[in-house]
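[1] Just the structure for this:
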Amino acid sequence: MSVIPNQRHLFDIPDDVAYFNTATMGPMTTASVEAGKAGLARKLRPWSIQDTDFFADTARLRPLLAQLIHADTDGIAFVPSVSYALATAAANISLAEGQEILVLEDQFPSNVYVWRALAESTGAQLKTITRTGSSTLSDCLLNEIGPNTGLVACAHIRWTDGALVDVATVGKKCRDYGAAFVLDLT
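    The predicted structure follows:
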């Protein structure tokens, strides 16, 4: 896995500030702020916005994102929030009674609550995976995925400590067992 170079220049963060609370309130890039200003200015005259403009930006962005993450364009969807996306995923995942839903300890709450509700409504079992000793989060997940796993839900990077999950390896093992794999990539 390669690491991207320092991206600090894209943000308006003073040199003497180290800001880490991005899971709660991440700073926006200066380009995002400019795009937001342009979008707000456009809404000063909403009668000039055509119906076709409503989907134009996402139609342009979906193939770019698909190319970036090596995915199928039709598999890319934009939603207003992670909790909305997770609820949508949960509504479309079939689990049998007794199947396991695996989540990580200290996972962001919106990526736990929806799976608790799904477990309760389907009779599946929610199982929280704890990292032990020198094991990685990926190792701990990989050790638990098996024939009874119906779903693995986690983030690529855990918000509490920055620990990474090897999503390619975990995803492969999920596919090997026919388990759904839901990622929070915020």
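[2] Please count neighbours and contacts with C-alpha atoms only from this point.
    Fine.
[3] in which helix or strand would I find S94?
    Under DSSP states H and E, no helix or strand contains S94.
[4] For the longest helix along the chain, buried residues please.
    Longest helix in the chain by number of residues (criterion: DSSP state H): helix 53-69. Neighbour-count burial for helix 53-69, counted by 16 or more other C-alpha atoms under 10 Å, picks out R62, P63.
[5] Let me see the residues that make contact with that helix.
    By C-alpha atoms under 8 Å, 6 or more residues apart in numbering, the list of residues contacting helix 53-69 from outside reads A71, D72, T73, G75, I76, A77, F78.
[6] Now do the helices in this protein.
    With helices called from DSSP H, the chain shows them at 22-25, 30-42, 53-69, 82-91, 110-122, 137-144, 167-177.
[7] looking at those, which is closest to E97?
    Closest to E97 of those, according to C-alpha to C-alpha: helix 110-122, at 5.8 Å.
[8] Show me which residues of that closest one are buried.
    Applying 16+ other C-alpha under 10 Å to helix 110-122 flags N111, V112, V114, W115, L118, A119 as buried.
[9] Proceed likewise with the subsequent sequence, for comparison:
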Amino acid sequence: MARARARLASRVRREICYLNAASWSPLPIATQEAGRVGVARKGRPWSIDAALPERQFERARRAAARLINADPDDVALISSVSYGVAAAAKLVTVPPGTRVLVLENDHSSAVLEWTTRAQAGRFSVDAVPRPDDGDWTAAVLTAIDAPGAPAVALASISLVHWADGGTIDMDRVAAALRKHGAML
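    The predicted structure is shown next:
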């Protein structure tokens, strides 16, 4: 801690009191150095080892797998959520007359692919309403088992709601979806 404080003191003059860390926090020194290395590498693209991207991807997959206690083979790297959802939508069939669940006010990346396919696929896209009590898990479970509603074929939802930070217990939701033969 003392070493980190000393490094920070060498970068910020004592008379400065910087309080805007919410949107413009100072980058850690290691991050700045990694950025310099990356920019220098891109300045000479002909010298980049062709195997470097694959090594970086594998390192990221292993790190993500450790973080979520998974096998690296269970981690897919994609350029964006919308690309991944679009790829998944091309690989699965949502049966006509069923529902795709999304979260109300969720980021468009997890939603738009399904709304654009719904009419042609003759399925509906239902937005799980934002719960007043903040319990997204209960709200999703209620939507899955909604009486009189068409069967759920797929839920296109995230572990954390992008706008409010509400979390979803994916183990419980996945179990409920499996019980109905639905995809997650």
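[10] ok, back up a step: columns distance to C154 of structure 1 on top of the helices of structure 1, output as CSV?
    Shown next, in CSV, are these (distance: least, C-alpha to C-alpha, whole Å):
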stretch, distance to C154 of structure 1
helix 22-25, 14
helix 30-42, 27
helix 53-69, 17
helix 82-91, 11
helix 110-122, 7
helix 137-144, 10
helix 167-177, 9
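[11] From the chain's centroid, how far away is the lengthiest strand in structure 1?
    Ranked by residue count, the top strand of structure 1 under DSSP state E comes out as strand 149-155. The chain centroid and the centroid of strand 149-155 of structure 1 are separated by 12 Å, computed with C-alpha atoms, centre = their mean, to the nearest Å.
[12] residues in structure 2 aligned with that strand?
    Strand 149-155 of structure 1 corresponds to residues 152-158 in structure 2, going by TM-score structural alignment.
[13] what sits up against the matching stretch?
    Here stretch 152-158 of structure 2 makes contact (C-alpha under 8 Å, 6+ apart) with 94-95, 98-103, 110-111, 144, 168, 177, 180-184.
[14] Which of these fall within strands?
    R99, V100, L101, V102, L103.
[15] List just the nearest of those residues to A4 of structure 2.
    L103 (40.8 Å).
[16] OK, contacts around W24 of structure 2?
    With C-alpha under 8 Å, 6+ apart as the criterion, no residue contacts W24 of structure 2.
[17] For R7 of structure 2, see how far away it is.
    For W24 of structure 2, the distance to R7 of structure 2 (C-alpha to C-alpha, to the nearest Å) stands at 19 Å.
[18] One more: A127 of structure 2?
    Distance of A127 of structure 2 to R7 of structure 2, given as C-alpha to C-alpha: 48 Å.
[19] ok, average deviation of the longest strand of structure 1 from structure 2?
    On superposition with structure 2, the mean distance recorded for strand 149-155 of structure 1 (mean C-alpha distance after the TM-score superposition for structure 1) is 1.3 Å.
[20] what's the neighbour count on the closest residue to R122 of structure 2 other than its chain neighbours?
    In space, and not counting its chain neighbours, R122 of structure 2 is closest to P96: 4.7 Å by C-alpha to C-alpha, 6 or more residues apart in numbering. A count of nearby residues for P96 of structure 2, using other C-alpha atoms under 10 Å, gives 15.
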